[in-house]
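[1] Here is a sequence together with a model predicted from it:
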Amino acid sequence: MERHEISTLAHRHHPVAAPLADASVGRLLERLAPPPGGRVLDLGCGGGAWLRSLLERRPDLTGVGVDLHPMGDPEAFTAATGGRGTLVAGDATTWEDGRFDAVLAVGVAHVFGGAAGTLEAARRHLAPRGRVLLGDGIWDVTPTEAALQALGAAPDEFPDLAGFLALCRDAGWEAVHGHVSTLEEWDEYEWSWTGSLTDWALEDGRDLQERDTALRAAADHRDAWVGGYRGVLGFATVVLVDGGEVSPGPSASV
């Protein structure tokens, strides 16, 4: 099984591929507030959960999600969004289709070489006065040796929250809203990730090789989480505007 296939199965019950509850997602999208009739891009969209949630709240918007391996059926996604949303199988680092009023980039920094590279990519797609929703890992506390080993990470792999915000500002962006995932949100995400994969593996009639691969992936992930980075690795999601164009938020509501 390929990595993207395991990820698709693991997110069956938590389609937002990040440790955020639905209420947190809703608040962030409300503050993102694309202008009426706006166009939205979701970079590294997975199954397009962020984009779909936004389009459900805002029937005036249209959007495109781009991922090398989109989760789910693109035709079903388009139908579910009333023809206003499209999932594209493509390389998010090179794909282009004009300018967008908002760019979503949550949990995809590894694709762009880090948060700074993600912001640089987002800027290339953004229309004037557009906004970016950026989500990436941070250290909630000083990383332990167990966490570093579990993640295969170096101490400078992630910044703390202050460092994350400084990184955004150094890249020319200002945060107008944000959310730091709670331990409860992390636990729900991790239990769902490992549990969804385990459930799938144990269903009747499963191919034995695929079963064993899925169970091993779930067990390895659970061990790394519980015995390594739980309570250490955090996740921050921020709404950003161009530092040269800071102004009161758009009046449109979600």
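    Received it, and whenever you're ready, just let me know what you need. Everything numeric here is computed off the predicted structure, so don't read it as measured data. Residues are numbered from 1 along each chain as shown.
[2] Could you use CA atoms for every contact and neighbour count after this?
    OK.
[3] And stretch 144-161, what's buried?
    147-148, 150-151, 158-161 (16 or more other Cα atoms under 10 Å).
[4] ditto for stretch 110-118
    112, 115-118.
[5] how far away is the residue nearest to G72 when sequence neighbours are not counted from H69?
    In space, and not counting its chain neighbours, G72 is closest to G47: 5.9 Å by Cα to Cα, 6 or more residues apart in numbering. G47 sits 9 Å away from H69, taking Cα to Cα, to the nearest Å as the criterion.
[6] okay, the two: which has more neighbours?
    Taking neighbours as other Cα atoms under 10 Å, G47 and H69 compare with G47 leading, 25 against 18.
[7] Second structure follows, compare the two:
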Amino acid sequence: MDRQTISRLAHAHHPIAAPVTDESVARLLARATAHTEAGRALDLGCGEAGWLIRALAAHPRWQAVGVDLDAAALTRARETAEAVGVERRLGLHHLEAAEFSAREPFDLVLSIGATHAFGGLLPTLAAAREHLAPGGQVLVGEAFWEREPTAAVLDGLGAARDDFADLATTTDRVIADGWTPVYGYVSSLQEWDDYEFSWTGSLARWALDHPDHPDAAAAREAADRHRAEWLHGYRGTLGFVTLLLRR
């Protein structure tokens, strides 16, 4: 079973692919869109476009574009947009986020939990800057170390110590790169727990509901492995921050 399919099944009951509740998403989007009644938003690595669809539903004069490599996720995004009634204001592109280009700049560029597509946080911000209109904002979500990771944590994540920094260092690097944080939100441990139990539970539920599917065993194995890596590894060590930035 490929990673995109696993992710799609795992996010069935938590479409925002980050440890952030619907209430937190709404608050972040309210801050990010408050500077203009009519604007354009771009999500680099949008998945099922949960952030964009919520923004469009709340702001009838906004338009949005989402970019992602997962064709099935984009199909789900179109279906959700149609159900909400915002499909005419949402454009979706199936390609590498780094390859996307547009004729007009955007008032808001998002990349939440998708910085790996550009090779890290600062390269993601560099890419976002290329799409940003004067006075526009970037909403970026990135992991950080809540505490020093052990070797077991790094092994479980398949990560290196330098893949992330602590919150202060992460913020300092963003500021040194020419950005000013105008808002930020650190996901709580409760949000992490809800996200991880939903992720592993949705995947395990699918495996139980489809015992004869050729991928059922692989799905169950992926859920069990992820749950163990979280509970016995990075729980309380890996944090997540969503920053609203301006130049």
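    Arrived safely, thanks for sending. This is a predicted model, so every value here is computed, not measured.
[8] What is the corresponding segment of structure 1 for stretch 157-167 of structure 2?
    With TM-score structural alignment applied, stretch 157-167 of structure 2 matches the range 151-161 in structure 1.
[9] counterpart of A201 of structure 1 in structure 2?
    Using TM-score structural alignment, the partner of A201 of structure 1 in structure 2 is A207.
[10] residue boundaries of the helices in structure 2?
    3-10, 22-33, 50-58, 71-84, 121-131, 151-157, 167-176, 189-209, 216-229 (DSSP state H).
[11] quick one, what contacts L183 of structure 1?
    G231 (Cα atoms under 8 Å, 6 or more residues apart in numbering).
[12] G227 of structure 1 maps to what in structure 2?
    By TM-score structural alignment, G227 of structure 1 lines up with H232.
[13] The aligned partner of L110 of structure 2 in structure 1: how many residues sit nearby?
    Aligned counterpart of L110 of structure 2 in structure 1: L104 (TM-score structural alignment). A count of nearby residues for L104 of structure 1, using other Cα under 10 Å, gives 24.
[14] same question, R216 of structure 1
    So R216 of structure 1, with other Cα under 10 Å, has 15 neighbours.
[15] What residue in structure 2 is paired with it?
    Using TM-score structural alignment, the equivalent of R216 of structure 1 in structure 2 is E221.
[16] Next, count neighbours for the closest residue to G98 of structure 1 other than its chain neighbours.
    Counting by Cα to Cα, 6+ apart, the nearest residue to G98 of structure 1 once its immediate chain neighbours are dropped is H125, at 6.7 Å. Residues near H125 of structure 1, counting by other Cα under 10 Å, number 21.
[17] do the one 5 residues further on as well
    Under the neighbour criterion other Cα under 10 Å, G130 of structure 1 is assigned a count of 25.
[18] OK, contacts around the residue most central in space within structure 1?
    When Cα atoms, centre = their mean is applied to structure 1, the residue found nearest the centroid is V106 (2.8 Å). If a contact means Cα under 8 Å, 6+ apart, then V106 of structure 1 has 18, 43-44, 133-136, 237 as its contacts.
[19] again with D43 of structure 2
    Contacts for D43 of structure 2 (Cα under 8 Å, 6+ apart) come out as 49, 52, 64-67, 109-111.
[20] now it: how far from F197 of structure 2?
    Taking Cα to Cα, one finds D43 of structure 2 at 26 Å from F197 of structure 2.
[21] How about P149 of structure 2?
    From P149 of structure 2 to F197 of structure 2 the distance is 22 Å (Cα to Cα).
[22] The residue nearest to G98 of structure 1 corresponds to which position in structure 2?
    Aligned partner of H125 of structure 1 by TM-score structural alignment: H131.
[23] Touching, that match and V109? I think so.
    Yes. With contacts defined as Cα atoms under 8 Å, H131 of structure 2 counts as touching V109 at a distance of 7.3 Å.
[24] So for those two, which residues contact both of them?
    By Cα under 8 Å, 6+ apart, no residue touches both H131 of structure 2 and V109.
[25] which one is A98 of structure 2 nearest to, not counting chain neighbours?
    In space, A98 of structure 2 is closest to F118, 6.6 Å off (Cα to Cα, 6+ apart).
[26] mind checking the longest strand of structure 1?
    Identified as the longest strand of structure 1 according to DSSP state E is strand 126-139.
[27] Run the angle between it and helix 115-125 for me.
    If you take axes from the mean of the first three to the mean of the last three Cα atoms, to 10 degrees, strand 126-139 of structure 1 sits at 160 degrees to helix 115-125.
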